[in-house]
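[1] Need the 3D shape of this:
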Amino acid sequence: MKQINLESLSERAYNIACSHGFHDVELSDEHFLMLAISELSEAIEADRKGKHADVGTFKASLLGKHMCSDESWFKVLFDELIKDTVEDEFADVAIRLLDLAGLRKLYLHPMTVPVQKSCIANSMTVFCFDVVRVLYEKVDLEDRMCAVISWLFEKCENEGIDLLWHIEQKMQYNDYRDKMHGKKY
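    Okay, the predicted model is just below:
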């Protein structure tokens, strides 16, 4: 089984968000949770369109010869082969939640991603609806965050997606982006 240090991921997501201006203004938990929910909607749209990451080509192309900087080449390949796919959007959901955990200094215990397939075999829409329902509950934020992040890893495991790899690639991509990623918030 694969050990995942959520605290380390949370710290990195939070630091990248800070360095890109996402925490220059104090905002509510609901603001950040809604941004995570919007990423779930984007995952549904990617699924409806059958958009999945081409990880093999991405990895092979990163190793190949190219005529620009490593950062530029990474961004070009990411835009072409990973961005706006189901995997990328699930990584965005996780990063949004990890960032909020870092901001609020929530404890996300190290978790183990289950190898055995779970009951997270629901359709994409039902899975995302269940996640939204948990995010909306008025119980401890830390508990909600741990539950949803765990569900994301389980769903991805069930779908054959290496969510940790996608989170790491997306954080690298985000680190290369402009302030606020060119957005208002």
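
[2] rest of the way, CA atoms for contacts and neighbours
    Fine.

[3] And stretch 123-142, what's buried?
    Using 16 or more other Cα atoms under 10 Å as the test for burial, stretch 123-142 gives M124, T125, F127, C128, V131, V132, V134, L135, L141.

[4] Ok, stretch 54-73 next?
    For stretch 54-73, the neighbour count (16+ other Cα under 10 Å) marks D54, V55, F58, W73 as buried.

[5] before we move on, what about stretch 79-87?
    For stretch 79-87, a neighbour-count test (16+ other Cα under 10 Å) marks L81, I82, K83, D84, T85, V86, E87 as buried.

[6] can I get those in a markdown table with distance to F22 and secondary structure?
    Below are these laid out as a markdown table (distance: Cα to Cα, whole Å; DSSP: H, G, I helix; E, B strand; the rest coil):
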| residue | distance to F22 | secondary structure |
| --- | --- | --- |
| L81 | 26 | helix |
| I82 | 23 | coil |
| K83 | 20 | coil |
| D84 | 20 | coil |
| T85 | 23 | coil |
| V86 | 24 | helix |
| E87 | 23 | helix |
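
[7] Grab the two from these that are most spread out in space.
    Using Cα to Cα, the buried residues of stretch 79-87 reach their maximum pairwise distance at L81 and V86, which is 11.7 Å.

[8] hey, what's in contact with both of the two?
    Residues touching both L81 and V86 (Cα atoms under 8 Å, 6 or more residues apart in numbering) are A53.

[9] thinking again about what came up before, tell me which of the buried residues of stretch 123-142 fall in helices.
    Assigned to helices by DSSP state H, the following of those qualify: M124, T125, F127, C128, V131, V132, V134, L135, L141.

[10] And those residues, which is closest to H31?
    Set against H31, the nearest of those by Cα to Cα is L135 (11.8 Å).

[11] one more, for comparison:
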Amino acid sequence: MVIKGKQVKEWVERAYNNAVKHGWHEEKKPTAHWVMMISTEVTEAVQADRKGRWMNDLDKSGLDCVIANDHHGGLVEKFYGEHIEGTVESELADICIRLFDLMGLKNVKCRTKYTTDEENVELCKTRDFTVNAFFISRGILNFATPNNSLLSKAYFNEIIEAYFNDIIVATFEWAESLGIDLVQHINLKMRYNETREYHHGGKKY
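    Reported below is the predicted structural model:
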């Protein structure tokens, strides 16, 4: 699977701008805060799987129906909030959206293209859900900001870019192994997020 860098760049801008609009960047937070928030989305995906919260055939046919008939806007977002929010599909999209938001905050450069590796996809298929979640979470939490005084700015930025972009690919590989159309679910979750209240109805962070 290949995702164009232009598409990812659009997602980064959209996720960051929506986060600003909803008040998530009014208070300056350390990078560790945002990295932890990405990791919580992995945990929420595990919780969704534990509870059997996957889209079923009725959800899928209903989604297709509202997409086809949402001529004036609003139906898709309403259906999403009532039937898809909180599913594994939704939580995997959230991992990427959190990454995109932080990439926007840190002005991380997107790659020209993002290509999933079929061998990695097949490897994901052999693992339990929790094991794949562990490897994604470990990749996220292993991120450590290098000492700026010991590195040139260019090399420092290279390390940051590799970190973010590799996690995006790994998440797409995981989703692909599960038969999830992550492109569709990122777009759907972003549409839904744009309709939510300021601070999503009173969340602290």
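
[12] TM-score of the superposition?
    TM-score for the superposed chains, counting by TM-score structural alignment, normalised by the length of structure 1: 0.89, backed by 182 aligned residues with a Cα RMSD of 2.0 Å.

[13] Tell me which residue is most central in structure 1.
    Central residue of structure 1 (Cα atoms, centre = their mean): A91, 2.1 Å from the mean position.

[14] Look up how far N69 of structure 2 lies from the corresponding residue of structure 2 for that one.
    Residue pairing (TM-score structural alignment): A91 of structure 1 is matched to A93 of structure 2. A93 of structure 2 is 24 Å from N69 of structure 2, where distance means Cα to Cα, to the nearest Å.

[15] W24 of structure 2 too?
    W24 of structure 2 sits 33 Å away from N69 of structure 2, going by Cα to Cα.

[16] Could you do H83 of structure 2 as well?
    Taking Cα to Cα, one finds H83 of structure 2 at 17 Å from N69 of structure 2.

[17] With K113 of structure 2 instead?
    K113 of structure 2 is 33 Å from N69 of structure 2, by Cα to Cα.

[18] same thing with Y192 of structure 2?
    17 Å.

[19] now swap in K4 of structure 2 and tell me
    Remark: distance between K4 of structure 2 and N69 of structure 2 (Cα to Cα) = 28 Å.

[20] Could you count how many residues lie near the closest residue to L102 of structure 2 other than its chain neighbours?
    Sequence neighbours aside, W34 is the residue nearest to L102 of structure 2 in space, at 6.8 Å (criterion: Cα to Cα, 6 or more residues apart in numbering). Close neighbours of W34 of structure 2, defined as other Cα atoms under 10 Å, add up to 17.

[21] which one in structure 1 is aligned with W34 of structure 2?
    The alignment partner of W34 of structure 2 in structure 1, by TM-score structural alignment, is F32.

[22] That match: what's it in contact with?
    Counting by Cα under 8 Å, 6+ apart, F32 of structure 1 makes contact with R96, L97, L100.

[23] what do you get for D178 of structure 1?
    Contacts of D178 of structure 1 were listed using Cα under 8 Å, 6+ apart, and they are H20.

[24] so where do the strands sit in structure 2?
    Under the criterion DSSP state E, strands of structure 2 are mapped to 2-4, 113-115.

[25] Any idea which of the ones you listed gets closest to G202 of structure 2?
    Using Cα to Cα, the strands of structure 2 put strand 2-4 closest to G202 of structure 2, at 34.4 Å.

[26] Quick one: average offset of that closest one versus structure 1, please.
    With mean Cα distance after the TM-score superposition for structure 1, strand 2-4 of structure 2 departs from structure 1 by a mean of 3.2 Å once superposed.

[27] Next, the distance between the ends of stretch 101-115 of structure 1.
    Here the two ends of stretch 101-115 of structure 1 are set 25 Å apart, with distance taken as Cα to Cα.

[28] in it, what's buried?
    A101, G102, L103, L106, L108, V113.

[29] Adding distance to K179 of structure 1, write the buried residues of stretch 123-142 of structure 1 out as JSON lines.
    Shown next, in JSON lines, are the buried residues of stretch 123-142 of structure 1 (distance: Cα to Cα, whole Å):
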{"residue": "M124", "distance to K179 of structure 1": "32"}
{"residue": "T125", "distance to K179 of structure 1": "32"}
{"residue": "F127", "distance to K179 of structure 1": "32"}
{"residue": "C128", "distance to K179 of structure 1": "29"}
{"residue": "V131", "distance to K179 of structure 1": "29"}
{"residue": "V132", "distance to K179 of structure 1": "28"}
{"residue": "V134", "distance to K179 of structure 1": "31"}
{"residue": "L135", "distance to K179 of structure 1": "27"}
{"residue": "L141", "distance to K179 of structure 1": "28"}
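
[30] Among those residues, which one sits closest to S41 of structure 1?
    Closest approach to S41 of structure 1 among the buried residues of stretch 123-142 of structure 1 (Cα to Cα): C128, at 7.8 Å.

[31] Do I have it right that that closest one meets L40?
    Yes - checked against Cα atoms under 8 Å, the pair C128 of structure 1 and L40 is within contact range at 6.2 Å.

[32] Which parts of structure 2 are helices?
    Using DSSP H, the helices of structure 2 run over residues 5-21, 31-50, 57-69, 75-79, 88-105, 118-126, 129-141, 153-177, 182-194, 199-202.

[33] so which of these is the most packed in?
    helix 88-105 (a mean of 24; mean count of other Cα atoms under 10 Å).
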